[in-house]
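A.B. asks: pasting a predicted model and its sequence here:
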Amino acid sequence: MPLPDRASQTLDFAGRWSNERNPQRRDIATGVWVRDSYEGRSGHNFTISEIALTESTNFSSGEAWAISLAWSGNSKFMVERIWDRTQSIGASEILLPGEVILKPGESYQAPALLAAYSSAGLDGVSERFHSHIRGRTLHPKRARPLTLNMWEAIYFDHDATKIKAIAEVAAEIGVERLVLDDGWFGARRSDHAGLGDWIVNKKVWPNGFTAIISDIHERGMEFGLWFEGEMVNPDSDLYRAHPDWVLNTGGHSENNWRHELVLDLTNAAAFSHVLEQVSAVLTEFPIDYIKWDHNRVVVDASNNLQAAVRNQTLAIYRLFSELKKRHPKLEIESCASGGGRVDLGVIDYVDRFWVSDNNDALERQRNQRWTGQIIPPELLGTHIGPTPGHQTGRSLSLSFRATTALFGHAGIEWDISKISNSDKAALKTWAAYYKANRDLLHTGKSIRIDYADENAYLYGVIDKKRERAIFSFAQLAPTTAVHPAQLTFRDLNPDKNYQVKAVYPAGAPLYMLIEPPTWLTGVTLSGAVLMEIGLPAPILAPENALLIEINQSN
């Protein structure tokens, strides 16, 4: 697509496992800037969007031209300026040599390219993508359940007594969905064995899931289960019976990664095996939700010596589609070692994305900020992790972790059977706050303020009538000035008055040794004042966040 001369910069995203979607902005120069991914999935280093913009474009103002690709396989995004200064932006699927060979009369259907223009900055781009995604007939309609995933609580230590203890506290807090992660099937007592054998391990679960699901349902919660159906361990009954069912390149040795090989879903028999075994589990037990993982890069992806990434990608789309056809109430979460498959291709087959395996709230502030550039918050799994965090070892307050997790499809990833009574009480009030406000959080317009201090974020959501808003002021690192920059807001009605106050659903943040401003207890000001003059910012200790409610006065 052509770009005007005034588009002088590009913005895209880079990353790795547990550190996805870091923004990188650069000047457009003569030549071709290419961001490609050969992972056989979109990948942790995948740029979910390529955005051209003017030098002055920020969150609230300036022009931006954004594209995204509806595809989960190999891909390429590019921006090009040639010798006569002509500029263009584009994206495509990457086809490996010989991957698509058309016979006479056949055609190739390229993945859809989605494009948006904004004259209202990067938030204008977000608004257009969010509006498009929310307008789909298959977009989740019911309230997003507060979810507890048990991976970081138990890992492979599946013990019914332990899980019941977690379920008991979860129900008391107000959790609405409990998800059992890896370790329930085949010989899966570690990540070395069992993938491909989607049959309940009778040594771990001698009576199957009936009793534990019944207990969870009786406590008013849904039950979810983990799968990784695209992979197989060499140490599995499936591989021993069908070693020819993996993607390979013929005479070369099979590429083992994380003790896994990639199951060839372009093979009809392998596809049927996964579909029927997964569907059988979903039929035998009342399972409401599955977390579907994809824990390795797809390399040497060949079927009968023909490159197979494209057909493998289409196969997982068909598999998800068939599972939902057979189980109409089923919801699916897309996980790929965290945020390795977050894209506008698989979005039409899933109901939630796991944003990152990194639950450290400080890292999640940045990750969620930029994943939300394209994906609306109700589709982003945002959990309160344990402290210290299992990925970074950093200790963070529950208040900060809870405020960070609020702005998405909220949940918990923590052994709550061991928490203190005070933490339990805080989680309970936080859960109630999430439920009371998730309609606003999941339908409102996302706003990121161009805050004057790079050490803090100010962001939130506002409803369509501009009557209600919730903002977070997050102090990521110490402020460099004696007084932080004023808190100014956007998109309020300048002629209406608003009541503004701080709220503490999971406890108050930590302030520096200076008395916080009096407006925190409540003040009424016009929209014009709040947008043009703003409020004095409290001096928060680093790694703390304040939640601010703004409600139009009668």
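C.D. replies: Done, it's in. Bear in mind the structure is a predicted one, so any value in this text is a computation, not a measurement.
A.B. asks: okay, CA-based contacts and neighbour counts for the rest of this
C.D. replies: Noted.
A.B. asks: farthest residue from the center of the chain?
C.D. replies: What lies farthest from the middle of the chain is Pro104; by C-alpha atoms, centre = their mean that is 41.9 Å.
A.B. asks: that one and Arg490: what is the separation?
C.D. replies: Applying C-alpha to C-alpha, to the nearest Å, the value for Pro104 to Arg490 is 57 Å.
A.B. asks: quick one, longest helix in the chain?
C.D. replies: Looking across the chain with DSSP state H, the single longest helix is helix 421-443.
A.B. asks: what's in contact with that helix?
C.D. replies: Residues from elsewhere that reach helix 421-443 (C-alpha atoms under 8 Å, 6 or more residues apart in numbering): 143-144, 146, 172-175, 376-378, 398, 402, 406-408, 410, 416, 461-463, 469-470, 505-507.
A.B. asks: ok, the residue nearest the centre of the chain - contacts?
C.D. replies: Nearest residue to the geometric centre of the chain (C-alpha atoms, centre = their mean): Val355, 2.7 Å. Contact analysis of Val355 by C-alpha under 8 Å, 6+ apart lists 335, 338-339, 342, 367-368, 371, 380-382.
A.B. asks: and the comparison structure, right after this:
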Amino acid sequence: MGITFDEKNKTFTLHTKSAMYQMQVDKYGFLLHLYYGKKVQGCMDYLLTYYDRGFSGNPYDAGNDRTYSMDALPQEFPCAGNGDYRTPALILKNRAGTYGCDLRYKGYQISKGKYGLKGLPAVYAGEDEAETLKIELEDQNQGIAVTLLYGVLPEPDIITRSVVICNHGCGENGVPETIFLEKVQSACLDFVTGNYDFISFYGRHAMERNFQRVPVAHGSQMIGSRRGTSSHQYNPMMILADKEATEDSGNCYAMSFVYSGGFQGEVEKDQYNQTRAVLGLQGEQFSYPLEPGEVFYAPEVILTYSGSGLNRLSQNLHTCIRKHICRGKYRDAVRPVLVNSWEAAYFDFNGDTICELAKHAADVGIELLVMDDGWFGSRDDDNRGLGDWKVNEDKLGGTLGELIGKINALGVKFGIWIEPEMVNEDSELYRTHPDWAFTIPGRKPQRSRNQLVLDFSRKEVVDAVYGQICGILDQGNIEYVKWDMNRSIADVYSAAAENQGKVMYDYILGLYDFLERLSTRYPDILIEGCSGGGGRFDAGMLYYTPQIWCSDNTDAIDRVRIQYGTSFGYPVSAVGSHVSACPNHQTGRHTSMKTRAVTAMAGTFGYELDLCRLTETEKEEVREQIKDYHKYAELIQNGTYYRLSNPFEEEAGAWEFLAEDKGEVLVNVVMLAKHGNMTVNYVRLRGLDEGAMYKDENSGAVYSGSALTEAGMPLPVELGEYLAYQIHLVREEAGHDS
């Protein structure tokens, strides 16, 4: 059973395959956090300590007991105004401007299956895969009800958390009144002991999700996004790890936000050396009015624990996202190998050049052609046309349906690029509906890429753009959509909103509504998310788009590092990764076609170059790469992923895909440094059957699983920069004489 309640101790215990999570309702009705970690026995309330602590206040209920203080006790859902001066998960303000909340336990409910969230993405699971715990808290004086939601998926070691807040409308004097949510964090982890490192993933456009590991020190350490998206700058996934934790050992905890808008994550070590981690909505520009009778749903946080190091922690998240976040036809299916027209032509194309690209794609075995930006309206550069989703038939030399028919006749699938959330001022849509874009009255707007953001907090805007996009997708056999979003949100003002503090949250609800309707209407279309590459790479988007363009930077060497950071929270099946032109368009770096392909095989795989310019020798190399990808695709997409090196610190980037039955393993390596009289690098494999022998499919060499795990294998020392290797090992049958 995943969830138990001990009536005597008033203790809730959540059980997963490898972990235990425990909390307790105390004598005053506060919900205290007791423990999260490796499975143990018994009630953990003995960890709670009570002392008279100076300047830590005491609730009125405690009378003269100065040893009881919310300022020192670990809590499940800390709120501002109850005597806890650490970072809160909830800040409420009433209409009179008074802050504070006093939440006490009211009741609970345990049910089979996994809860859902109205209008929001969330982990899903069948009744035999999960259980749900609902704990009801209330502030009787203000008429506020808070329901803490816990989803327990035992097999993948996942616990999810969310919060539902209801304004019952009685107010402090029995008069219905509006309350304002000023801060809502969906999950809090309180640790009374431990010495941790804080792992986060920072970056910028074209260099996202760099790995950062720093000690948790006194004070607060914060990551987040004020940009209206989860952002290139920080990813909404963070890890607490024992200082001694490695890829293969030690305790570590992950928190991943299932949300695509602004977020805030914080880790605080308090005055008593206790550690608190919270994750939820960005508090800036957030002041959500909750009218009497209204309900607010907070986005979900995925929690997982590993006592066996960071690789296992990541694998838990990979399984959860692959099997319980991603949905639809392509959840488990190997994705088609594609070529995208962007780096092949940018805006300089017509119907004939797209068909020519498709002919070359068919010749080398590429299965899908994507026509990127520039096919609609007056869109011949990035200064005009966004918002006018009408096919430019003059440019294409006919209708979209006719072009798709020509490409399908070559045996190639067709995909298309869209950017529904944006508008150019030089567009018919903006000239007709200027109030549909975010601009502050009386002030010139902030431009980015010479475009503005449409107000998706308004249903009529979402409906209008949705209708235009459906009008495009109905014109032919479109099997792939790249959904882009190429700027951060500023000038937040909605002409339809009475309170601007709700607009950013409602914008994301509008985005999710659009995506839900699109995926329902077109269940066979593969949608890839994108925001200038990795600017909205989060579990929320993956609920609607089973893959996301990992970065606009396609340089193979940078991508090794970008994909390394991405791997901590997201599976390979979610990572859009392509072989691009050389020299690379973002860095000017030269790498071999092989190195580019080995790097791209840590993702969905495709090409981002002009196939028409390849030599016959290069085309033959592409044909062989595609054959190799198809050979290994199931293993890459569904195998267990291991990081074998840290490319930010080591001379090689190395990673591994291991079959579930451990019968085969694929190791990919890219050399990142070259020196005179080069020393030898060794790669130690992970997870193998240590009692078995493994044969290298290429060289014929045979190794024991234990040797590969304990000592590893040497990488060749060869002349040349940025060399890459792909090693496929197959377990030998018992009794085979090698």
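C.D. replies: Cool, got the structure. All values derive from a computational prediction rather than experimental measurement.
A.B. asks: what's the match for the residue farthest from the centre of structure 1 in structure 2?
C.D. replies: Correspondence of Pro104 of structure 1 to structure 2, assessed by TM-score structural alignment: Pro292.
A.B. asks: in the stretch 151-300 of structure 1, which spans are helices?
C.D. replies: 151-154, 160-173, 210-218, 237-241, 268-284 (DSSP state H, counting those that start in this stretch).
A.B. asks: quick one: closest of these to Ser526 of structure 1.
C.D. replies: helix 160-173 (37.1 Å; C-alpha to C-alpha).
A.B. asks: can you check which part of structure 2 that closest one sits on?
C.D. replies: Helix 160-173 of structure 1 maps onto residues 351-364 of structure 2, going by TM-score structural alignment.
A.B. asks: residues of the matching stretch that come out buried?
C.D. replies: For stretch 351-364 of structure 2, the neighbour count (16 or more other C-alpha atoms under 10 Å) marks 351, 354-355, 357-362, 364 as buried.
A.B. asks: quick one: the strands in the stretch 101-250 of structure 2?
C.D. replies: Using DSSP state E, counting those that start in this stretch, the strands of the stretch 101-250 of structure 2 run over residues 104-112, 131-139, 144-153, 158-167, 179-191, 196-204, 207-215, 219-224, 237-242.
A.B. asks: format those strands as CSV; extra columns: mean neighbour count and distance to Leu723 of structure 2.
C.D. replies: Below are those laid out as CSV (neighbours: other C-alpha atoms under 10 Å; distance: least, C-alpha to C-alpha, whole Å):
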stretch, mean neighbour count, distance to Leu723 of structure 2
strand 104-112, 15, 52
strand 131-139, 21, 48
strand 144-153, 24, 42
strand 158-167, 23, 38
strand 179-191, 24, 44
strand 196-204, 21, 26
strand 207-215, 19, 22
strand 219-224, 17, 36
strand 237-242, 25, 32
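A.B. asks: using JSON lines, lay out these together with distance to Tyr694 of structure 2.
C.D. replies: Below are those laid out as JSON lines (distance: least, C-alpha to C-alpha, whole Å):
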{"stretch": "strand 104-112", "distance to Tyr694 of structure 2": "43"}
{"stretch": "strand 131-139", "distance to Tyr694 of structure 2": "40"}
{"stretch": "strand 144-153", "distance to Tyr694 of structure 2": "34"}
{"stretch": "strand 158-167", "distance to Tyr694 of structure 2": "33"}
{"stretch": "strand 179-191", "distance to Tyr694 of structure 2": "43"}
{"stretch": "strand 196-204", "distance to Tyr694 of structure 2": "35"}
{"stretch": "strand 207-215", "distance to Tyr694 of structure 2": "32"}
{"stretch": "strand 219-224", "distance to Tyr694 of structure 2": "44"}
{"stretch": "strand 237-242", "distance to Tyr694 of structure 2": "33"}
